[in-house]
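> Return a 3D structure for these sequence lines:
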Amino acid sequence: MRAARRDLPALTRLWQACFGDTEAEVRAFWQALFDCTPVYLRRAPDGSPAAMLCALPAELVGDDGDAVPAAYLYAVCTAPALRGRGHCRLLLQEAEQDLKRQGIRAAVLVPAEESLFGFYTRFGYRTVFTCRTETVPAARGDCSITPLTPDGWQSLRELQLYDSHLSYPPELLRWQETISRSSGAGLYRIETGDAVCCAAAERDGETLLVRELLPDCPEAAAALADKLGCREASFRTAGGTQPFGMAKSLDGTPLPQRAYLGPAFE
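Have a look, this model is predicted:
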C-alpha cells in the first residue's frame, strides 16, 4: 500500500532503526521528496510498518540514447524484529505491480551490503551497475574548480556519458546538492590540462567522498580535496568491476548489460 503523510513519523523510526540516520536527516528527505516519490509500506499485524521502500523517479538511458521511465528503489528495509518473514518480498511485488501500472518500465536498487545481491537475485534483479573506487592524497594541482548548480552539473554530466546510465530528475539533483553542501562540499566543474570533469562530493571528516567523478581523473579528485581542506579524496567512477547496483525489467524491456548509476542516492 502507499504511505500517507500520517505514516511518516512511524516510517522515520523504521528508517532510523535500519540505517542509523538522524531524525533530522530523514525528515529533510521527506520534506524535499515525499510529494514526488511514491512510498510503499507493508504493515505488521499491530498496524506498524513492517517494511518500506521509496520509488525515486529516474530514467534508464540505453547506449542508443533512448530513455525508459525507471524507479530507483531507495531505503528498502524491514523492521529488525520482523525479518525473515517475507515482508520485503511481498512489498517488492506490490510496488513493482503498482509502478508498472504507472508506466514505469524498470526498477533499480543498490543493495546496502554485498550479501544482499544474492537476496535480490531471487526476485529477478541482476547486477547491471558496477564501479571502481580509489583513494588519493590531496594535492595542489593546476586545475580550475568551479561550483555548479544542479542544472549546470546535470548538463555537464550528460555530456560525459555515452554509455547506458541512470539519469535523475531535477528534484533528486537538488537533493544531492543539499546533501553535498550541508557537508561542506558541493557539485563542481573541474578543468585540468587534459580533461573537463564533473564531480559530486561530500565531506566526511578529513576525507572528501567524491560520489561521482566523470571522466576518471585522479588529479581532479586530489585537487578538489586540497581546495576543500581535506587530507584525501575517495572517488568513485565508471569502468570498474565492483558490483554496485541491480536492475529489473517490469515489462519485458531489455536492460543494458552494464550501465552507470551515478551519485544521487545509495
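> C-alpha only now, for contacts and for neighbours.
Will do.
> where do the strands sit along the stretch 51-200 of the chain?
For the stretch 51-200 of the chain, applying DSSP state E, counting those that start in this stretch gives strands covering 67-78, 106-109, 126-137, 144-147, 165-167, 186-191, 196-204.
> which residues are contacting the first one?
Put plainly, it is strand 67-78. Applying C-alpha atoms under 8 Å, 6 or more residues apart in numbering, the external contacts of strand 67-78 come out as 14-15, 18, 50-61, 87-88, 99, 103-110, 265-266.
> winner for burial among the strands of the stretch 51-200 of the chain?
Sort the strands of the stretch 51-200 of the chain by mean neighbour count, taking mean count of other C-alpha atoms under 10 Å, and strand 106-109 sits at the top with a mean of 26.
> re earlier: quick one, which of the contacts of strand 67-78 are buried?
When those are checked for burial by 16 or more other C-alpha atoms under 10 Å, the buried set is 14-15, 50-61, 87-88, 99, 104-110, 265-266.
> Could you measure from the residue nearest to Ala112 when sequence neighbours are not counted over to Arg5?
Nearest in space to Ala112, with sequence neighbours left out and distances taken as C-alpha to C-alpha, 6 or more residues apart in numbering, is Glu266 at 7.7 Å. Distance, Glu266 to Arg5, using C-alpha to C-alpha, to the nearest Å: 23 Å.
> just Leu91 next, same as before
The gap separating Leu91 from Arg5 is 19 Å, by C-alpha to C-alpha.
> what's the answer for Glu23, then?
Per C-alpha to C-alpha, Glu23 is found 16 Å from Arg5.
> Name the residue in these two with the higher neighbour count.
The neighbour count for Glu23 versus Arg5, taken as other C-alpha atoms under 10 Å, is higher for Glu23 (14 against 11).
> Please generate a structure for the following sequence too, so the two can be compared:
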Amino acid sequence: MSDAVIREYRGGDIPEMSALWQAVFDDSEGLVNSFLQLLPDMGTAAVAEVNGKIAGAAYAVTGMELVSASGKVQTCGYIYAVAVAPEFRGSGIGRALTERSAELARDRGAEIICTLPAEESLYAWYKTILGTECALHRQRLEAESAAAAPPVQSLSSSEYGQRREALLSDRCRMRPSHTTLEFQRRFCEELGGGLYACGGGICAAYLEDRAAVIKELIAPDGTDAAVIAASMGAELGTKLAVYYLPAPDGEPYLAAIPGEIPSDCVWNITFD
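Got it, this is the predicted structure:
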C-alpha cells in the first residue's frame, strides 16, 4: 500500500470526502452532502490520507438492527460507498478502508457486518476482506402504471418507520433508525420521489430513466404488490414502475457472513 494513513474521519475532512464521492460515483452534490450531514447520527467513516489529502473513504452505517420474528435484536454495521481516487487504485487502499470501516462499525456495537456490492464481481472481493457471501436475493419486477389504482399519500420518515414496523411486526426484518430513514426520504425526494403509503402498504420510490423505481415495496397480506406498484408509477408520472421483492432464486442482493442473516429476512432499504 502507498504511504496512506487509514483513520476515522474528522469534521474537517468533509469537503474533500464530498468531492471524492461526487467524482467517483457521479452523485449530485446535494445528495452527497445530505448523507454527510446526517453521518454523525447514522454512523462513521474511515479515510485514507496521503500527503495531507483524502485519497479514499469508506462509510460504516450503524443505524440498523436485525430483528428476528421472535423479537431478538442484533445491531448491524453496513459498509457503504468505498471510494478511492483513481491515481491510488490498485495500491491496497480500498481493502484497508473496508477493513477499517468494519472495525469502526464493531467499535460502535455492530454485531453483524453487511454490505451491498455494486456489481456481482465484487461479492468475491468483499468475501476475501470481510468473509461475507450473498445472504439475500431479490427479483426485479415491472408493472404498467394505472391511475385507477389505490391513492397515494406522502409520508414523513417517522410515519414511514411506524407503518413499516406495523406491517412487518411478525417477520424477520431489518429495522432502520430514524436518521437512516430520513436519508432514504431525502435520497428519494432528490430524485423526484419520496416515501409513500398506498393500498395499505408502503413504498420508497424515485425516478430513474423515465421509470418509477421502487426500492422498497411492502404490501399487506392479501394485497397484490403489482397493484401498488402501478399506482406509484401513476403518482410519479411514468408509464412503468420497477419494483423488487425478496426471491430465493433471484439476483444476488445483500452480503453478510454466512448464517448471520436469515434468508427470509425483509431488508429492502439499502444504500445503493
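> all helices for the stretch 101-250 of the second structure, in order.
Remark: helices assigned in the stretch 101-250 of the second structure by DSSP state H, counting those that start in this stretch are 122-130, 157-167, 178-190, 225-235.
> among those helices, which is the most enclosed?
Mean neighbour count (mean count of other C-alpha under 10 Å) peaks for helix 225-235 among the helices of the stretch 101-250 of the second structure, with a mean of 25.
> Just tell me the aligned range of it in the first structure.
Counting by TM-score structural alignment, helix 225-235 of the second structure falls onto residues 217-227 of the first structure.
> which residues are contacting that stretch?
136-141, 143, 145, 190-192, 195, 197, 207-208, 210, 213, 231-235.
> ok, now stretch 150-161 of the second structure?
With contact meaning C-alpha under 8 Å, 6+ apart, stretch 150-161 of the second structure is reached by 176, 178, 181-182, 185, 194-199, 202, 227-228, 231-232, 235.
> residues contacting the nearest residue to Leu228 of the first structure once chain neighbours are set aside?
Spatially, and ignoring its direct neighbours in sequence, Leu228 of the first structure is nearest to Ala185 (7.3 Å; C-alpha to C-alpha, 6+ apart). Going by C-alpha under 8 Å, 6+ apart, Ala185 of the first structure touches Ala201, Glu202, Arg203, Leu228.
> residues near the last one, how many?
For Leu228 of the first structure, the neighbour count with other C-alpha under 10 Å is 15.
> and the aligned partner of His165 of the first structure in the second structure, what does it touch?
Residue pairing (TM-score structural alignment): His165 of the first structure is matched to Arg173 of the second structure. Applying C-alpha under 8 Å, 6+ apart, we find Arg173 of the second structure in contact with Leu66, Val67, Ser68, Ala69, Cys265, Val266, Trp267.
> and if you look at Glu251 of the second structure?
Counting by C-alpha under 8 Å, 6+ apart, Glu251 of the second structure touches His137, Arg138, Gln139.
> and if you look at Tyr243 of the second structure?
With contacts defined as C-alpha under 8 Å, 6+ apart, the neighbours of Tyr243 of the second structure are Arg140, Leu141, Glu142, Val213, Ile214, Lys215, Glu216, Leu217, Ala229.
> ditto for Ala204 of the second structure
Shown in contact with Ala204 of the second structure (C-alpha under 8 Å, 6+ apart): Gln184, Arg185, Cys188, Gly193, Gly194, Leu195, Tyr196, Ile214, Lys215, Glu216, Leu217.
> Residue in the first structure paired with the fifth one?
Read it as Gly194 of the second structure. Here Gly194 of the second structure is matched to Gly186 in the first structure, going by TM-score structural alignment.
> For that match, give me its contacts.
Gly186 of the first structure is in contact with Pro147, Leu148, Glu177, Ile179, Ser180, Ala200, Ala201, Glu202, counting by C-alpha under 8 Å, 6+ apart.
> and these as JSON lines, adding distance to Pro80 of the first structure?
Listed next are the contacts of Gly186 of the first structure as JSON lines, based on distance: C-alpha to C-alpha, whole Å:
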{"residue": "Pro147", "distance to Pro80 of the first structure": "41"}
{"residue": "Leu148", "distance to Pro80 of the first structure": "40"}
{"residue": "Glu177", "distance to Pro80 of the first structure": "31"}
{"residue": "Ile179", "distance to Pro80 of the first structure": "27"}
{"residue": "Ser180", "distance to Pro80 of the first structure": "30"}
{"residue": "Ala200", "distance to Pro80 of the first structure": "32"}
{"residue": "Ala201", "distance to Pro80 of the first structure": "31"}
{"residue": "Glu202", "distance to Pro80 of the first structure": "29"}
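> Looks like the residue nearest to Ala112 of the first structure contacts Val110 (just checking).
Yes - the criterion here is C-alpha atoms under 8 Å, and Glu266 of the first structure meets it with Val110 at 6.0 Å.
> before we move on, the earlier item: roughly how far apart are the match of Gly194 of the second structure and Arg5 of the first structure?
According to C-alpha to C-alpha, Gly186 of the first structure stands 30 Å off from Arg5 of the first structure.
> Same check on Ala185 of the first structure?
Distance from Ala185 of the first structure to Arg5 of the first structure, counting by C-alpha to C-alpha: 31 Å.
> ok, now Ala71 of the first structure?
Distance, Ala71 of the first structure to Arg5 of the first structure, by C-alpha to C-alpha: 20 Å.
> How about Gly184 of the first structure?
Going from Gly184 of the first structure to Arg5 of the first structure by C-alpha to C-alpha gives 31 Å.
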